[in-house]
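K.L.:
let's see this in three dimensions:
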Amino acid sequence: MPNESSQTPCIENLTYDEIRIGDSASLSHTLKPQDIQLYAIMSGDVDPAHVDPEYAGSSMFREVIAHGMWGGSLISTVLGTRLPGPGAIYVDQSLHFLRPVAIGDTITATLTCVKKIDRNKHLVLDCLCVNQDGHEVIRGSAEVKAPEEKIKRPRLSLPEITISDRKIRYTRLIGTAKNLAPIPMSVAHPCDAESLKGALMARDEGLILPVLVGPEARIRGVAEQLQLSLHDCRILDTPHSHASAELAVQLARNGEVEAMMKGSLHTDELMSAVVDKVHGLRTARRISHLFLMDVPTYPRPLMITDAAINVEPTLECKADIVQNAIDLAHVLGIAEPKVALLAAVETVNPKMRATLEAAALCKMADRGQISGGLLDGPLAFDNAVSLVAARTKGIHSAVAGQADILVVPDIESGNMLAKQLEYLANALSAGVVLGARVPIVLTSRADTAETRSASCAIAVVMAHARRKQLQASSS
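P.N.:
Model prediction:
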């Protein structure tokens, strides 16, 4: 609805005696997507013409349009706040809807007094809503009982509203792999509902060709129970989770799949097979984990590393963790990611190892030992993500307040940070392992199928980037 904050600090009515025939009042508002969403939430009207872009694109209007009564609510706003204002009581309303209102249209609602009825202090008002081109959108009339006493009240500030649309954010994460061919992916031990659903959801999104590695009877039993189709899935039977992890890794090592995905087994079971010195997927780089998070209250994707694999990384390990994250940021199209090295404070304290290592990592970046990103630290969490906090503390930095990557001191702080964002800030996350021969989708066993599918999208982008690197090196 219209923003009143820039107007007078008080709201004042016009009494019946003050109003004259011909008096009018107006307000304008530009329709935004969140206006439609809010109206749908408030009213329960989820007509696809208003909330489903795919359907709306094939309708007679060829685009999403506002609910008709959204425009009618502008008329109500004028009545309640301007003419007559507080104390007015709706009696009757007649509206004719002449033209649809689309996102971006600016609607001006004008009410004009055309009749006064002395016996009951009623007003009849002509109602007209026009768009930015002057075309009539709504025309009608309203009858109200006008206030007889003067009312003047402070204009109250309305609370801010944030709409968290997980479907849109999920679609955005999936969109990172748009137009890329699906890749073969081994799924280690998908023997519970969410891990199997995640793999099949990624299949249905056109992201992966699943190779399900685990006890075949259990996998088929879960699929049958949930009424899930296993079409386009290859199933390799194993007796238990350890064997599932070993075979899933073997497929990646042999080049039969281009990525892996954790199923319902424990992380240490899978990673033991991954880091095996003889049969695993090690490279010269330290293996690390990264959460890519879409946080509703943060203006860009946020990467958190390492929150799942390296328990208490050394300085040498952290250098690889940082480089792994920077390399992924490049793959995702971030040319020079801003890397915040987190600690409890933003100054170097000899008694706090995290601050010393943050400072050392920054100097390593200055000397070219870490490349491709812009590093700063130590930074406390608030300084890393809030420009206001950074300026308040006098921190002048190209990273502070606008970090792309948060490097945590240890697995405990990282795990708590990631899960706090997911469960308290409604963040949507994707989890991947970096630094191995192939990308590995690694999420919590409590994560949803949606989170697993979104993680597959990141793995697909990484796999295609790896293809290009291999082609370039062989040519």
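K.L.:
please count neighbours and contacts with C-alpha atoms only from this point.
P.N.:
OK.
K.L.:
tell me how far the closest residue to Ala427 other than its chain neighbours lies from Ser241.
P.N.:
Nearest residue to Ala427 in three dimensions, chain neighbours excluded: Val295, at 4.4 Å (C-alpha to C-alpha, 6 or more residues apart in numbering). According to C-alpha to C-alpha, to the nearest Å, Val295 stands 33 Å off from Ser241.
K.L.:
the more surrounded of those two?
P.N.:
Taking other C-alpha atoms under 10 Å, Val295 and Ser241 do not tie; Ser241 has more neighbours (22 against 19).
K.L.:
show me what contacts the more buried one?
P.N.:
188-189, 214, 265, 269 (C-alpha atoms under 8 Å, 6 or more residues apart in numbering).
K.L.:
check the secondary structure at Val277 for me.
P.N.:
I think there's a mix-up here, since residue 277 is Lys and not Val. coil (DSSP: H, G, I helix; E, B strand; the rest coil).
K.L.:
and it, how many residues sit next to it?
P.N.:
Lys277 has 11 nearby residues by other C-alpha under 10 Å.
K.L.:
what of Asn383?
P.N.:
Applying other C-alpha under 10 Å, we find 28 residues neighbouring Asn383.
K.L.:
doesn't it fall inside a strand?
P.N.:
No. Counting by three-state DSSP, Asn383 falls outside a strand, being helix.
K.L.:
for comparison, sequence B:
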Amino acid sequence: MIRENKLYDELNVGDTAQVKRVCTANDLYVFAHASGNLNPLHMPDPDDDQTEAVAPSMWVGALISSVLGNVLPGPGTLYRSQSLRFLDRAHVGDELTVSVTVKEKLPDSIVAMETVVTGRGGETVAEGVAEVLAPERKVSVDMEDLPEIVVQRHQHFDEYIRACEGLDPLVTAVVAPEEKESLGGALLAAEHGLIRPILIGSETLIRQAAKEAGENLGPYEIIDIPDHVAAAGKAVELVHEGQAGALMKGHLHTSDLLREILKSKGGLRTSRRMSHAFVMDVPGLDHPLIISDAAINISPDLTTKVDITQSAIDVARALGIETPKVGVLSAVETVNPQIPSTLDAAALSKMSDRGQIKGGVVDGPLAMDNAMDAEAAKTKGVTGLVAGHAEVLIVPNLEAGNMLAKELAFVAGAEAAGIALGASCPVILTSRADGEKARLASCAIAVLYRYWQEHGQPIGVRLAEAAE
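P.N.:
Below is the predicted model:
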């Protein structure tokens, strides 16, 4: 949007302008960083649904400068003074109307402006008088030419954890939680009511890890099996017996756990190939991003990719994405017989069209840019429902997926939760590098996926029906 200012001689008493602005949580985070004001009253708390964060009064006052500097008098305006009285409070979600009116033209290009900010129901939040120095020359400014700010927070994971409130904890067999990180993740999820852990492994090492972490194991069942393979076998047995509804990897090799899960006799095999899905909470992205498979299938063939894609769609639906948009990645967006992943991508896309893959919209091959960025897709002439809007990314092989997920985590500030799919129960795979939020989110995703399996609909539908 191009804005042109008004010079002193062009201004008249009574000239007025206003802008509207919705107060968001991000506004308060950015203001806290810029001002250094970390008053907890002004910091949104994702775990507190009852208390509204109060917008700092000086943030409200700063909105006046947006009208003065952008609209009236506009670009080139300089403040001389501003008086303010704060009569009410603004909160996250409030739409504020900021108005300025020329009150008096003073000598030396100085203009007195009445300033008012109104909020909910038209109540006055702030009022005062500004004295400004009017612009000295005509200026036109493109108001959209401004670098973007990405606030690094993980609201999607917060939503998943909140969505599990009121559900019974998922009984989870935790295999070899024998050092403080893996044990701590399980107990943290238990404290949040997400899981009820059964701890299987060396009782000596589990208790030693608890002592190091300062944890109390009193409420939790421990099954003493020092051998990791045998411990994994016991966890699988508990699922068969109906005593556990999920598995969680502790301090053992993933291959040892998977070997017991995938046994042809006594394992947890289903008709679907087992695969892994990273659920990424990427700052600045308005939806979760699911990447599969980056942990189990090294170099999947087309048949395996069908199962990988279907499982990724299922977990997306369990998280409330009604019809997931799935981009099948390659290096290019056209089919090239010299690049096998483009052939697989094209086949998966057509299989989705024919109903062989259900519940989502699948398109490929897509390069990363035109899968995620609408402008890049438009520039390259790539059309369709998925191009520029992918919510699920199917990668060519484990190496590509693992690098993509870790680049998002360690370069773009994303949090990554992980779940293995295709067994008869969800399998929670966490890494020692995971933070608390990622560990909690992995457990929450398992709970939500299990709920979706049992009820045929995501938890969000139940919550919406209850609200009605």
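K.L.:
superposing both, give me the TM-score.
P.N.:
The TM-score (TM-score structural alignment, normalised by the length of the second structure) is 0.84; 451 aligned residues with a C-alpha RMSD of 3.2 Å.
K.L.:
among the contacts of Ser241 of the first structure, name the ones in strands.
P.N.:
188, 214 (DSSP state E).
K.L.:
who wins for most neighbours among the contacts of Ser241 of the first structure?
P.N.:
His189 (32 neighbours).
K.L.:
hmm, that residue is touching Leu247, no?
P.N.:
No. The pair His189 of the first structure / Leu247 is not scored as a contact, 10.1 Å apart, by C-alpha atoms under 8 Å.
K.L.:
what do those two both touch?
P.N.:
Val213.
K.L.:
show me where the stretch 301-450 of the first structure has helices.
P.N.:
315-331, 353-366, 381-385, 387-392, 411-424, 449-474 (DSSP state H, counting those that start in this stretch).
K.L.:
out of those, which is the most enclosed?
P.N.:
Most buried of those, by mean neighbour count (mean count of other C-alpha atoms under 10 Å): helix 381-385, with a mean of 24.
K.L.:
other SSEs contacting the longest strand anywhere in the first structure?
P.N.:
Longest strand in the first structure by number of residues (criterion: DSSP E): strand 106-117. In terms of contacts (3 or more C-alpha pairs under 8 Å, 6 or more residues apart in numbering; DSSP states H and E), strand 106-117 of the first structure is packed against strand 24-30, helix 68-81, strand 122-130.
K.L.:
and the angle from that strand to strand 24-30?
P.N.:
With axes from the mean of the first three to the mean of the last three C-alpha atoms, to 10 degrees defining the directions, strand 106-117 of the first structure sits at 160 degrees from strand 24-30.
K.L.:
buried ones in strand 106-117 of the first structure?
P.N.:
106-113, 116 (16 or more other C-alpha atoms under 10 Å).
K.L.:
let me know the outermost residue of the second structure.
P.N.:
Pro107 (53.6 Å; C-alpha atoms, centre = their mean).
K.L.:
can you report how many residues lie near the aligned partner of Gly418 of the second structure in the first structure?
P.N.:
Counting by TM-score structural alignment, Gly418 of the second structure corresponds to Gly431 in the first structure. Neighbour count of Gly431 of the first structure, defined by other C-alpha under 10 Å: 27.
K.L.:
please verify my assumption that Gly431 of the first structure contacts Leu290.
P.N.:
Yes. Using C-alpha under 8 Å, Gly431 of the first structure is in contact with Leu290, at 5.8 Å.
K.L.:
residue boundaries of the strands in the stretch 201-350 of the second structure?
P.N.:
Applying DSSP state E, counting those that start in this stretch to the stretch 201-350 of the second structure gives strands spanning 221-224, 246-249, 275-281, 289-292, 325-329.
K.L.:
which of the ones you listed sits closest to Phe86 of the second structure?
P.N.:
strand 275-281 (37.4 Å; C-alpha to C-alpha).
K.L.:
and the closest one, what does it pack against?
P.N.:
helix 155-163, strand 289-292, helix 302-318, strand 415-421.
K.L.:
how about the ones you listed in TSV, adding distance to Leu38 of the second structure?
P.N.:
TSV is the format used below for those (distance: least, C-alpha to C-alpha, whole Å):
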stretch	distance to Leu38 of the second structure
helix 155-163	20
strand 289-292	31
helix 302-318	36
strand 415-421	24
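K.L.:
compare those and give me the one nearest Gly388 of the second structure.
P.N.:
Closest among those, using C-alpha to C-alpha: strand 289-292, at 12.7 Å.
K.L.:
how much does that closest one stray from the first structure?
P.N.:
With mean C-alpha distance after the TM-score superposition for the first structure, strand 289-292 of the second structure departs from the first structure by a mean of 1.5 Å once superposed.
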